[in-house]
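Asks: Output the structure for:
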Amino acid sequence: MESTNSEEEVNEGQQQLKDKKVSWAKLGRVDSLNMEAGKVSSTQATHASKANWKTILSLAFQSVGVIYGDIGTSPLYVFSSVFSDKIEHKDDILGVFSLIIYTIMLVPMTKYVFIVLWANDNGDGGAFALYSLLCRYAKVSLIPNQQPEDRELSHYSLDIPSNHIKRAQRVRQTLEKSKFAKIFLVFLAILGTSMVIGDGVLTPCISVLSAVSGIKPLGQDAIMGISIAILIVLFSVQRLGTDKVGYAFAPAICIWFLFISGIGLYNLFKYDVTVLRAFNPMYIIHYFKRNGKKGWISLGGVFLCITGSEAMFADLGHFSVRSIQISFSCLVFPALLSAYCGQAAYLTKFPENVENTFYDSIPGPLYWPTFVVAVAAAIIASQAMISGTFSIVAQAQSVGCFPRVKVIHTSTKHGGQVYIPELNYFLMIACVLVTFSFKTTEKLGHAYGIAVVSAEIITTHMVTLVMLVIWKTRIWWITLFYAVYLTVESAYFSAQLTKFTQGGYLPIVFSIVLVIIMGTWHYVQKLRYQFELNNKVSSEYIRDLSNNPDIKRVPGIGLLYSELVQGIPPIFPHFVSNIPSVHSVIVLVSIKSIPISKVALQERFLFRHVEPREYKVFRCVVRLGYKDQLGDTMDFENQLVEQLSKFVRHEHYILEAHEQVVNREKTSRVHIEEDMQQQQQEVDSTTSPSTRSIQSNRSSSRIQMLHPNASGQDEIQFIEKAKEQGVFYLLAEAEVIAKQDSSFVKKGFINYGYNFLRKNFRQGEKVMAIPQTRLLRVGMTYEL
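Replies: As a prediction, the model looks like this:
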């Protein structure tokens, strides 16, 4: 019996050592950190189980308060924007109402609720979410910092169907080979973000102005003044955060939808129930035949009925696909149709009141309650777009497409809720100026539509590309989606462009300025990264440094920041040459953006040991998703040291296991012969106590081989002691200039554009909240 147990122990030990040998083989492969070995993060974060219906319904309720304020307040100004002069034919009311019905059905209901929402990045939506999906599937990022280890992160892999693979592979290869395609994709992401920021400026203006216009006795200047005062108060309270925005605002928006749907049904049955004939799309055809070019131009006003559709996708990260589908289909969609039904019925009896249709159609006793709820709904609509603007700018900054700004997390429960002081004040000033300049909702509507429809066209293009190369949908479905929505949205866009000189130029100017800022920053960041990659330092430099007696070691941990994820950055020898001393532990830190929304904490830090090991120099890539933030300085330091200790412990374990495997291979034949002899002796005769003792010692020694000793504990204690002595930050003050032989355009972008942005936006230590007493800057010039 003892013989059997011993044999099982030996077999188990051999199997575990084989497993360790496989781990060593994985460890010893050529990796992405400049041909050196290290731990590969293979910890998989557990995926959340499917939410139950109680959770889904709770999220659906919260989404009402966050997402639908914009589209929900559109009945305030749609008919007045379409019939900016007067209603010449009563059937035109039915034609416009039919256009409104099918526009809502086709775009927010069909396109967004049932198609676009599924093109999410692990639950997150928006232009950068689509861009991140494409970057994960194909190497289309302009900054070439992809690493094989990144694909082992949780949520990185894509759930890809198996059909139509050859077509998708061809498209993927075309994208990866085409520099134009890479530039075009990042341009689409930047342009989409710029349009949403423009939407963030115009939504508060038109929503508040249209709501306040319900105060009939006041003149236009008074309405404008009250609107500006509300906007200033609205932006002043942004710093308080939007942690409870869902539960706080959802009741108000629900009341608003109940008001507009109830008033709409009342007007429908009171004035003209026959307007329901507009569900027949023939009225659309008759409308265009009757009005011709004028009807086409009026599409600019009709489009305002779906402003805010993009918010369903952009704010998806706070909720879920099912919750948004339920809230829109069961509440928002029927409420909007009821509201427009009632307004159309009212206009058939009182076409002369088209300038202020919404408030004129309210029954007398409900006028002031509706006005109060309308103002609250307008403020909520503004709040949703402001918060969304903060989120997308934070995402843009994380992928190197926006200058550094201070991002403040306002919620401990919801990572996507952020506040950016600089952007908040910019939006406030812009909103005040726009409201003061335009004064009326009619003029603002001309500008508003272009920003919204442009963002939707960009989403159509990017979702089509996702369907083509990632979903691998059948080609005729892709063609149908692209043809239908590009045709519809292009028609609306062309109608909006006819009002370019009447205010439509505003979002175009906004987007051009923002594209130049974001494009310049991203372009120079790409050149900086390429410079560091081409000038990285060989690992032999560290060996020479360790043998140099003139270099002193000072206590503490030194964190040298660089954007380089491969090799040793050129700033390190420059630092040593200026200050001939290094800390007892040096960590070369690189903050790297991963094209996913979030990276689990246990997978965030990727370490490598720079030889010689006893010199205590490490390289660390801190991998962040586009919705992750570094957080508090103290928390970051604790996380880094904790993960570094785990890496050291794991590395020692693997190294010792490897040595055991090597030693065991050398003596395996001798051990096998001894085991066979021992087993034969046990079969032939009774085992003596001395023999059992020898056998027990051998088994113990074999099992002992499976448990590494504490040789790595000394190094861990050394690191922890260094942390107690202080963590110090070494930042590169890299001045970038264009080479002398560069073109005039390149010199303009680098020497003037980029350096202007760098000097006028926050510096790295302010963004990371590094204490000045523990900061050391090192200057260096990069010629790009």
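Asks: rest of the way, CA atoms for contacts and neighbours
Replies: Noted.
Asks: So which residues of the stretch 651-784 of the chain form helices?
Replies: For the stretch 651-784 of the chain, the helices defined by DSSP state H, counting those that start in this stretch cover 689-705, 711-725, 744-747, 755-760, 764-767.
Asks: which residues sit against the third one?
Replies: I take that to be helix 744-747. The contact list for helix 744-747 (Cα atoms under 8 Å, 6 or more residues apart in numbering) reads Ile737, Ala738, Lys739.
Asks: Repeat that for the last one.
Replies: Counting by Cα under 8 Å, 6+ apart, the neighbours of helix 764-767 from elsewhere in the structure are Arg404, Val405, Lys406, Val407, Leu731, Pro771.
Asks: Check which residues of the helix or strand encompassing Ser261 are buried.
Replies: Under the criterion DSSP states H and E, the helix or strand holding Ser261 is helix 245-271. Buried residues in helix 245-271, defined by neighbour count with 16 or more other Cα atoms under 10 Å: 245-247, 249-250, 252-254, 256-268, 271.
Asks: Just the buried residues of the contacts of helix 764-767.
Replies: The buried subset of the contacts of helix 764-767 - by 16+ other Cα under 10 Å - is Arg404, Val405, Lys406, Val407, Leu731.
Asks: is it possible to export those residues to TSV including distance to Tyr492 and secondary structure?
Replies: Formatted as TSV, the buried ones among the contacts of helix 764-767 follow (distance: Cα to Cα, whole Å; DSSP: H, G, I helix; E, B strand; the rest coil):
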residue	distance to Tyr492	secondary structure
Arg404	36	coil
Val405	35	coil
Lys406	37	coil
Val407	36	coil
Leu731	50	strand
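Asks: Just flag the most distant two among those.
Replies: Val407 and Leu731 (19.7 Å; Cα to Cα).
Asks: Which parts of the protein are strands?
Replies: 408-409, 418-419, 552-562, 581-593, 605-610, 617-624, 727-737, 775-783 (DSSP state E).
Asks: Now do Ile206 against Gly200, distance only.
Replies: Distance, Ile206 to Gly200, using Cα to Cα, to the nearest Å: 11 Å.
Asks: Second chain to compare with the first, below:
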Amino acid sequence: MTTLHADGEFHSRKFLVLLLGSIGVVYGDIGTSPLYAFREALRPFVADGVVREDVVIGLISLMVWTLTIIVTFKYVLFLLRADNDGEGGTLSLLALLMKKSGSYLPVLFFAGVIGAALFIGDAMITPALSVMSALEGLKLVTPAFADYVLPMSAAIMVGLFLVQSKGTAAVSNFFGPVTVVWFLAMAWGGLIHIGDNLTILQALNPLNALWFITHAGAVGLIVLGAVFLTVTGAEALYADLGHFGRRPIQWAWFILVFPALTLNYLGQGALVLTHPEAVENPFYLLYPDWALLPIVILATMATIIASQAVITGAFSLARQAVHLGFLPRLMIKFTSETNTGQIYVPAVNGVLFIGVIVLIFSFGDSESLATAYGISVTGAMVVTTLMAHQFLRQVWGYSTLTATLLLLPLLLVEAVFLAANLLKIHDGGWVPVALAIAIMLVMWTWTRGTKYLKSKIAQSDIPLTDFIAALEKKSKHAPAIVPGTAVFLTSVPDRTPAVLLHNIKHNHVLHERNVILTVWTQDKPYVPEAERIEMQKLSDRFLRIDLTFGFMEEPNVTKALSICRKKGFKFEIMQTSFYLGRRVLVRSPNVGLPAWQERLYIALANFGIDPSDYFKLPANRVVELGEQVAI
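Replies: The predicted structure is shown next:
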């Protein structure tokens, strides 16, 4: 009984830690939307400092029901269940569908890549917008702070990106309690003003949201882009699933996040109905003068945390892209001994940091950047809904008609929001589109170039069985046999590795034991240890080993090979040499890829980390032999 009680207490404590962490990381982004969403949506309807009551009620109703339909129903209740062995996000969903798909694979591939590219664009814009919008509250404390908003925003971003290497757990341990206080402060700010004008409670009736959409006219379509700011961060919620798990994220939404957001938006609406002059900044004006500076400080901390949600989501997405073959190998550092979903990707961290700093100084204020924000978020959501349609059909077995009827209303809502945001292309909306196109071209180029390179190399490959048979024939040119084990890494196991051929050609030696090793990545996050290794004896001197990892796992070859002892392969690390082929890519005019894509592919190949680091090979046991390959 004592042991059971201790286990239950441990699991309860672990759940509470994950619950607190999810509030800090997963909901940090969506929790800062009240800072600017209602203000930006209301701006076009203000005439001479006066705003109509039905407009305020309609807007608040639309915001509350947008949260309900898109975040609660789509993400919290549905998509968090559409996981790939506990992992979420666009590429995780793509990997799951690729296992089930047939003729629609190219369509699914581009849908997944577009969704991933839009999300990374969102990961650059969110930190810049959130932090600037919070620091602009200092202008209400004293106008003297106006000139310091930009440098302070940049300084905060420098600090945030520097601490990423500490890991999600370390960050969330600090961020979680702060975000809880933030949500409670938002709920308090809303509660103390709802009583100012109780007619705002009519916003809880969805008919008022419908009235607004049908009566707002052309300006209403433009305003929908600002309304959608209420759900920014929902994609990060799905992408961060592997960091915390489904149940902590769901509980956090229902017991704290959703109620706090709803109360705050209702309070802002009631304040504007009673004091129309509050349209200038309805969020900060919710609070009494004595609380203004503490709230600005708390809001700044909350917006730093908001940035964390999309940054951790971008790390997860990048790792999935690497293992699925959409990006070159990147350095991935695991920051938790117990949760393999918590990682740090230095290259992605650096790219995001540069993008955020450029956006801060290019746009100059949150109002300008808010116009550029919605396209990446709405675009990613539309893509996710389209992929969810395939998920319902292929994974859960729903008929096409049932899946369509379930998701068509949601798709129409998101399509309307996307159309509203597309109207802002000329006002800065081109920025996330340009970012998404650039990222999509990178992923497409890497996938296409890798496929072309493999097909070209395969043309000159020698079948492995023919090579082994030729070696077994006695010949005066036979290589000398030397003691030890040689491991040759190759991606095409039935062909003779080029590095093996070069070793015999130049060194005229063959080891006593030779392992043809191929590392595979499954389209599921994790592979049980029992399914990790497959061995096949090819001859007295040759053995084929296949190592299989999930796309969320670290491909540690040395550790995996140590398991081979259980299957009879006497693996001694100090008597083993790992042979790697170093390909130097050079351009081949008028052949293969277009010139621009050749240059990009070669640059990406040079950007990737060394295979010995990626596969965790012992540095003092690695032998590299190079060759030039024209593409």
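Asks: Drop the TM-score for these two in here.
Replies: The TM-score (TM-score structural alignment, normalised by the length of the second structure) is 0.91; 614 aligned residues with a Cα RMSD of 2.5 Å.
Asks: Please tabulate the helices of the stretch 651-784 of the first structure in CSV, including the columns mean neighbour count and distance to Thr781 of the first structure.
Replies: Rendered in CSV, the data for the helices of the stretch 651-784 of the first structure read as follows (neighbours: other Cα atoms under 10 Å; distance: least, Cα to Cα, whole Å):
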stretch, mean neighbour count, distance to Thr781 of the first structure
helix 689-705, 14, 52
helix 711-725, 16, 31
helix 744-747, 14, 15
helix 755-760, 14, 12
helix 764-767, 15, 17
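Asks: and His574 of the first structure, which of the ones you listed is closest to it?
Replies: Smallest distance to His574 of the first structure across these (Cα to Cα): 19.0 Å, for helix 764-767.
Asks: Quick check: the closest one compared with the second structure, mean distance?
Replies: With mean Cα distance after the TM-score superposition for the first structure, helix 764-767 of the first structure departs from the second structure by a mean of 3.4 Å once superposed.
Asks: contacts for stretch 250-260 of the second structure?
Replies: Contacts of stretch 250-260 of the second structure (Cα under 8 Å, 6+ apart): 19-20, 22-23, 27, 31, 67, 76-77, 183-184, 186-187.
Asks: any idea how far Ile115 of the first structure is from the counterpart of Val71 of the second structure in the first structure?
Replies: Alignment note (TM-score structural alignment): Val71 of the second structure maps to Pro108 of the first structure. Distance from Pro108 of the first structure to Ile115 of the first structure, counting by Cα to Cα: 10 Å.
Asks: Can you pick out the residue with more neighbours from these two?
Replies: For Pro108 of the first structure versus Ile115, the count of surrounding residues by other Cα atoms under 10 Å is larger for Pro108: 23 against 13.
Asks: If you drop the residues flanking it in sequence, what lies closest to the more buried one?
Replies: Ser309 (5.4 Å; Cα to Cα, 6 or more residues apart in numbering).
Asks: what about that neighbour, neighbour count?
Replies: 23.
Asks: doesn't Thr110 make contact with it?
Replies: No - applying Cα atoms under 8 Å, one finds Ser309 of the first structure not in contact with Thr110, separated by 11.1 Å.
Asks: follow-up on the earlier one: taking the contacts of helix 764-767 of the first structure, tell me the two that lie furthest apart.
Replies: Within those, Val407 and Leu731 form the most distant pair, 19.7 Å apart (Cα to Cα).
Asks: which position in the second structure aligns with Ser227 of the first structure?
Replies: In the second structure, Ser227 of the first structure lands on Ser153 (TM-score structural alignment).
Asks: ok now do that match, which residues does it touch?
Replies: Ala128, Val131, Met132, Leu135, Ile360.
Asks: Alignment lookup: the third one to the first structure.
Replies: Going back to what we said before, that points to Met132 of the second structure. So, by TM-score structural alignment, Met132 of the second structure is matched to Leu209.
Asks: Can you tell me how far that match is from Tyr340 of the first structure?
Replies: Note on Leu209 of the first structure: its distance to Tyr340 of the first structure, by Cα to Cα, is 20 Å.
Asks: cool, and Tyr626 of the first structure?
Replies: Applying Cα to Cα to Tyr626 of the first structure and Tyr340 of the first structure gives a distance of 39 Å.
Asks: returning to what we had before: what do we get in the second structure for the residue nearest to Pro108 of the first structure?
Replies: So, by TM-score structural alignment, Ser309 of the first structure is matched to Ala234.
Asks: what does Lys759 of the first structure give?
Replies: In the second structure, the residue paired with Lys759 of the first structure according to TM-score structural alignment is Asn606.
Asks: How about Phe83 of the first structure?
Replies: Counting by TM-score structural alignment, the partner of Phe83 of the first structure is Leu42.
Asks: for that match, what are its contacts?
Replies: Leu42 of the second structure makes contacts with Val56, Leu59, Val223, Val279, as judged by Cα under 8 Å, 6+ apart.
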